[in-house]
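Engineer: my questions concern the predicted model and sequence given below.
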Amino acid sequence: STLLASSAESGVYKRQGALTPLGTVAVTPSPSFLVRHPARPVLYAVNELPEGKVSAFRVGPDGDLTPIGVRGTGGAEPCHLAVTSDGGHLVVANYGGGSVAVFPLDPEGVPGERTDLVAHSGHGPDPQRQEKAHCHMVSPAPDAGPLFAVDLGTDSVYRYDLDAASGRLVPRAPRVRTAAGAGPRHLTRHPDGRRCWLVGELDATVTAYELTGGGALHQRGRVDASARAGHVQPSEIAVGADGRFLYVGNRGIGTLSVFAVAGELPELVAEVETGGEWPRHFALTGEHLYVADERADMVRVFRVDANTGIPEPVGEPVAVSSPTCVRP
């Protein structure tokens, strides 16, 4: 299989197997985040620019990319995107614009004209990072539940229903407020559909929520993202496929935290060094975990122990210039 990695320096690279470098497969400006279509061989990349764009590519059998469409996101610096579970819409988070954009996808996965753009408003206590809304992630429900939009600038998770016919977002009130100054970045949902966890980039915490059948979020408590000293700036958060362990990437100290999630609150069971200091993103697939370390210019492979959930490094890191996202 082919692993695709985006670089802050305008490229998408492909790697295979034990990460043999296969070269650049697409040149596109600032593709800081990637996502694959759930059913079609299509890859989407944000172009994190002052006038944001999203680029779509057909993925060939060998991992080569062919451009099939570019759309403006209606806001500055898009940093995250996701495809709805039915494959019908692409949703984009504009970080600089503090907004959420929606695009219909045709049967081949090509994005059409934008059908909605919803802007958040407000600010948080951190004058440098929370001077206004900064939408950092969009998380469509795997079923009929609401879409979540995580906003770092307003310490909020906004909930929306996406009308499939019109491609419009219908807000659900009220928004979910995090602790002041948390700076929520990403969230991950448990496979059981009843729990999710939110990582705070600014206060370096993980907040546990119960997800009700009606789409409400009930906070269960918070834990530190890392047990290490130093400046910790968490990045990605994800649950393993079997639902037993939760993983958090910690920038600044270069670790992956591993939490057991059998109880009400995540319990830290290990903290593994990634070999760099700035793990911007990671991806779990099968027994492997791939880490993109933006400042160490590398992607590193780990094998995850099925019993303990703890990742162990495999082989040598692979050189990728300023990697920001990895997609198996």
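Structural biologist: That came in fine, so what should we check first?

Engineer: can we go C-alpha only for contacts and neighbour counts from here?
Structural biologist: Noted.

Engineer: okay, now Val170: neighbour count?
Structural biologist: By other Cα atoms under 10 Å, the residues close to Val170 number 14.

Engineer: make that Ser156, sorry
Structural biologist: Residues lying near Ser156 (other Cα under 10 Å) number 27.

Engineer: contact partners for the nearest residue to it once chain neighbours are set aside?
Structural biologist: In this structure, Ser156 finds its nearest non-sequential neighbour in Arg177, 4.5 Å apart by Cα to Cα, 6 or more residues apart in numbering. Arg177 is in contact with Asp155, Ser156, Val157, counting by Cα atoms under 8 Å, 6 or more residues apart in numbering.

Engineer: how much space between Arg177 and Leu49?
Structural biologist: For Arg177, the distance to Leu49 equals 28 Å [Cα to Cα, to the nearest Å].

Engineer: now the strands: where do they sit in the stretch 51-200 of the chain?
Structural biologist: Counting by DSSP state E, counting those that start in this stretch, the stretch 51-200 of the chain has strands at residues 53-59, 65-72, 78-83, 89-94, 99-104, 116-119, 135-139, 147-151, 156-163, 168-177, 184-189, 195-200.

Engineer: what's the angle from the second one to strand 78-83?
Structural biologist: I take that to be strand 65-72. 110 degrees (axes from the mean of the first three to the mean of the last three Cα atoms, to 10 degrees).

Engineer: and the residue lying closest to Leu256 once chain neighbours are set aside, how close does it get to Val118?
Structural biologist: Closest residue in space to Leu256, ignoring its immediate chain neighbours: Gly249 at 4.7 Å, by Cα to Cα, 6+ apart. Noted for Gly249: a distance of 29 Å to Val118, by Cα to Cα.

Engineer: compare these two (neighbour count), which wins?
Structural biologist: The residue with more neighbours, out of Gly249 and Val118, is Gly249; 33 against 16, by other Cα under 10 Å.

Engineer: the more buried one reaches Glu271, doesn't it?
Structural biologist: No: if you go by Cα atoms under 8 Å, Gly249 and Glu271 don't touch, sitting 9.7 Å apart.

Engineer: please compare the first structure with the one that follows:
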Amino acid sequence: MTPDGRFLFVSHGRPAITPEDTEPPGFVVVFAVGPTGTLSRVGEPVPVERGGLGMSVTPDGRHLYVACEALTSVSDRQLFGFSIGAHGSLTPVPGSPYSAPDVPIGTAITPDGRHLYVTSGGLNVNPGLATKVWGFTIAADGSLRPTPHAPFEAGRGPVGIALSADGRRAYVSTLRAELFTFAVETDGDLRRIHGPITTGGVRPLFQSVSVGRPARPAR
């Protein structure tokens, strides 16, 4: 959802498992949110790759990014960026779609809107080989370029990712039930500072990490 609460985005699409998979591609559907919370469709569904999972909107509400789970054997351009129009319309940013890691799953944007992170989970294909978090710098027009030393090692099958409220820390969960902590550098690079530690569960997936906001001081 856009930060002003005016537009809601819903991704669709079955992941493609092999090049012979002929299922339709995925779509993003846009809804306008009325004053009472009612939803109304905006325009036609916007095509993306199959298996749209992680979606993030920049804090200024100008850009939307969608990571699609389709395997690189089907397409290696699985990260889509859109500019959000005044009425909720979606227009591809320059260079979109972008090459993304094998089976991109989770996304997160820093609070200042300067950097985007995408996890590469691998799912059931080969999570032992999918070990990266990819980092991108977001330009004023919404286009992306890799941060200087991306991608970053994050265990086997990183899936969930969340950022602290001040944007200085990133937390990543993996399919092996491990949790990593990274420092977010000023250039957008990630530097591991803690972990792995076990989460105590089994096979966390998708948006499985969330950071609570600090409580407001009592008056």
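Structural biologist: That came through, no problem. Everything numeric in this text was worked out from a predicted model, so none of it was measured.

Engineer: roughly how far does Val35 of the first structure sit from Gly240 of the first structure?
Structural biologist: Val35 of the first structure is 18 Å from Gly240 of the first structure, by Cα to Cα.

Engineer: what do you get for Val92 of the first structure?
Structural biologist: From Val92 of the first structure to Gly240 of the first structure the distance is 24 Å (Cα to Cα).

Engineer: the two: which is more packed in?
Structural biologist: A direct count of neighbours by other Cα under 10 Å for Val92 of the first structure and Gly240 places Val92 higher, at 32 against 20.

Engineer: ok, that one touching Gly98?
Structural biologist: No: using Cα under 8 Å, Val92 of the first structure is not in contact with Gly98, being 10.8 Å away.

Engineer: picking that back up, and the strands of the stretch 51-200 of the first structure, which is most packed in?
Structural biologist: Most buried of the strands of the stretch 51-200 of the first structure, by mean neighbour count (mean count of other Cα atoms under 10 Å): strand 89-94, with a mean of 30.

Engineer: for that strand, name the packing helices and strands.
Structural biologist: When contacts are defined as 3 or more Cα pairs under 8 Å, 6 or more residues apart in numbering; DSSP states H and E, strand 89-94 of the first structure packs onto strand 78-83, strand 99-104, strand 135-139.

Engineer: tell me which residue of the second structure lines up with Tyr96 of the first structure.
Structural biologist: Check again: residue 96 of the first structure is Gly, not Tyr. Matched to the second structure by TM-score structural alignment, Gly96 of the first structure sits across from Ala70.

Engineer: next, count neighbours for that match.
Structural biologist: Quick note: Ala70 of the second structure (other Cα under 10 Å) scores 29 neighbours.

Engineer: ditto for Val93 of the second structure
Structural biologist: As a burial measure, Val93 of the second structure scores 20 neighbours (other Cα under 10 Å).

Engineer: Phe82 of the second structure versus that one, what's the distance?
Structural biologist: Distance of Val93 of the second structure to Phe82 of the second structure, computed by Cα to Cα: 5 Å.

Engineer: got it, and Gly142 of the second structure?
Structural biologist: Gly142 of the second structure is 7 Å from Phe82 of the second structure, by Cα to Cα.

Engineer: between these two, what contacts are shared?
Structural biologist: Common neighbours of Gly142 of the second structure and Phe82 (Cα under 8 Å, 6+ apart) are His63, Val93.

Engineer: now do the contacts for whichever residue in the second structure pairs up with Gly109 of the first structure.
Structural biologist: Gly109 of the first structure maps onto Gly88 in the second structure when the alignment is built from TM-score structural alignment. Residues in contact with Gly88 of the second structure (Cα under 8 Å, 6+ apart) are Phe7, Val30, Phe31, Ala32, Val42.

Engineer: and if we set it to 7 Å?
Structural biologist: By Cα atoms under 7 Å, 6 or more residues apart in numbering, the contact set of Gly88 of the second structure is Phe7, Val30, Val42.

Engineer: got the contact list for the residue lying closest to Gly23 of the first structure once chain neighbours are set aside?
Structural biologist: Nearest non-adjacent residue to Gly23 of the first structure, counting by Cα to Cα, 6+ apart: Tyr13, 5.6 Å away. Tyr13 of the first structure makes contacts with Leu4, Ala5, Ser6, Gly23, Thr24, Val25, as judged by Cα under 7 Å, 6+ apart.

Engineer: how about JSON lines for the residues you listed, with distance to Arg228 of the first structure and secondary structure added?
Structural biologist: Formatted as JSON lines, those follow (distance: Cα to Cα, whole Å; DSSP: H, G, I helix; E, B strand; the rest coil):
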{"residue": "Leu4", "distance to Arg228 of the first structure": "31", "secondary structure": "strand"}
{"residue": "Ala5", "distance to Arg228 of the first structure": "28", "secondary structure": "strand"}
{"residue": "Ser6", "distance to Arg228 of the first structure": "29", "secondary structure": "strand"}
{"residue": "Gly23", "distance to Arg228 of the first structure": "36", "secondary structure": "strand"}
{"residue": "Thr24", "distance to Arg228 of the first structure": "36", "secondary structure": "strand"}
{"residue": "Val25", "distance to Arg228 of the first structure": "38", "secondary structure": "strand"}
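
Engineer: in the second structure, what stretch matches whichever strand or helix holds Tyr13 of the first structure?
Structural biologist: Here Tyr13 of the first structure sits within strand 11-16, counting by DSSP states H and E. Alignment note (TM-score structural alignment): strand 11-16 of the first structure is unmatched in the second structure.

Engineer: mind listing what's buried along that strand?
Structural biologist: For strand 11-16 of the first structure, a neighbour-count test (16 or more other Cα atoms under 10 Å) marks Gly11, Val12, Tyr13, Lys14, Arg15 as buried.

Engineer: neighbours of Leu289 of the first structure, just the number please.
Structural biologist: Counted with other Cα under 10 Å, the neighbours of Leu289 of the first structure add up to 20.

Engineer: so where in the second structure does stretch 208-219 of the first structure end up aligned?
Structural biologist: Aligned by TM-score structural alignment, stretch 208-219 of the first structure corresponds to residues 181-192 of the second structure.

Engineer: Val70 of the first structure: what's it in contact with?
Structural biologist: By Cα under 7 Å, 6+ apart, the contact set of Val70 of the first structure is Lys53, Val54, Ser55, Ala56.

Engineer: closest one to Asp62 of the first structure out of those residues, please.
Structural biologist: The nearest member of those to Asp62 of the first structure, counting by Cα to Cα, is Ala56 at 17.1 Å.

Engineer: tell me which residue of the second structure lines up with that closest one.
Structural biologist: Aligned by TM-score structural alignment, Ala56 of the first structure pairs with Val30 of the second structure.
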